[in-house]
Structure formats: structure tokens, C-alpha cells
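[1] return atomic coordinates for the entry below.
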Amino acid sequence: MKEYTVRPNKDADAWFLKIEDVAPEQDFDKKNDAIEAGEKVAQENKPSRLVIYNHLNEVEDEKNFK
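    All right, here's what the predicted structure looks like:
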């Protein structure tokens, strides 16, 4: 199962969509845009999981795609 994450950058003024929590796949100015892109990529690559972090780098939400 592939895992995708949406995480803030160091200053929490941009958001990264990462695959397997390694190198950023894409970066976004808005968190909602990163979440939408993450949901789309995870949906296209089932089975997968999307983990969303808040601005403090704490897990805020997890979504599974089967």
C-alpha cells in the first residue's frame, strides 16, 4: 500500500504532497489544494493511504482508499 502525506514546510506557509513521506512530489500555497491533490493521487493509486498533518506536524486526518 502506498502512503501519501500532506505536510507543512518549516514555516507552515506552504504545503507539500509527499509519496512515502520522502521527497516532495508537489508543493502548494494552500493546505486545501494539497489535500485535494493528495486525494486524487491516492484514489488513482489504490490501495493507498493519505495522512494529513496540521501546521504543528501532528496527524490531523487519515484517509484510506481501497
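
[2] can we go C-alpha only for contacts and neighbour counts from here?
    Noted.

[3] gap between K2 and K10?
    Distance, K2 to K10, using CA to CA, to the nearest Å: 24 Å.

[4] for comparison, sequence B:
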Amino acid sequence: MKTYSVVPNKDAAGWYVKIENVAPTDLYDNKEIAVEKAEELARKNKPSKLFIHDKHHEVEDEKSFK
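    Modelled structure (predicted):
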């Protein structure tokens, strides 16, 4: 199962979409857009999980795609 994450950059001015907790793939200015893109990737690569972090790097939401 692949895992995806939406995490803030160092100063929470941007949001990364990460795959398998390795190097970030894309940086977005808006968290909502980053979440949409991560959900799209997770849906295309089922089964997968998506972890959405807040600006303090704590998981605020988790979604599964089967």
C-alpha cells in the first residue's frame, strides 16, 4: 500500500505532497490544492493512504483509498 502525505514546508508558507515519506514531489501555496492533488494521486494508485498534517506537522486527517 502506498502512502501519501500533505505536509507544510519549514515556515508553513507552502504545502508539499510527499509519496512514501521520501522527497517531496510538489509544492503548493494553498493547503486545499495540495490536499486535492494528493487525493487524486492516492485514488489513481489504490490501495493507498493519505495523511494530512497541520502546520505543526501533526496528523489532522487520514484517508484510505481501496
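
[5] how about stretch 30-48 of the second structure: buried residues?
    K31, A34, V35, K37, A38, E39, L41, A42, R43, S48 (16 or more other CA atoms under 10 Å).

[6] give the aligned range of stretch 7-14 of the first structure in the second structure.
    Using TM-score structural alignment, the residues of the second structure aligned to stretch 7-14 of the first structure are 7-14.

[7] what comes into contact with the matching stretch?
    15-18, 27-31, 52-55, 57 (CA atoms under 8 Å, 6 or more residues apart in numbering).

[8] hmm, try it at 10 Å
    15-18, 24, 27-31, 34-35, 51-59 (CA atoms under 10 Å, 6 or more residues apart in numbering).

[9] can you tell me the element A38 of the second structure falls in?
    helix 31-44 (DSSP states H and E).

[10] quick one: contacts of that helix?
    Here helix 31-44 of the second structure has contacts from 2-8, 12-19, 26-28, 45, 48-55, 63-66, using CA under 10 Å, 6+ apart.
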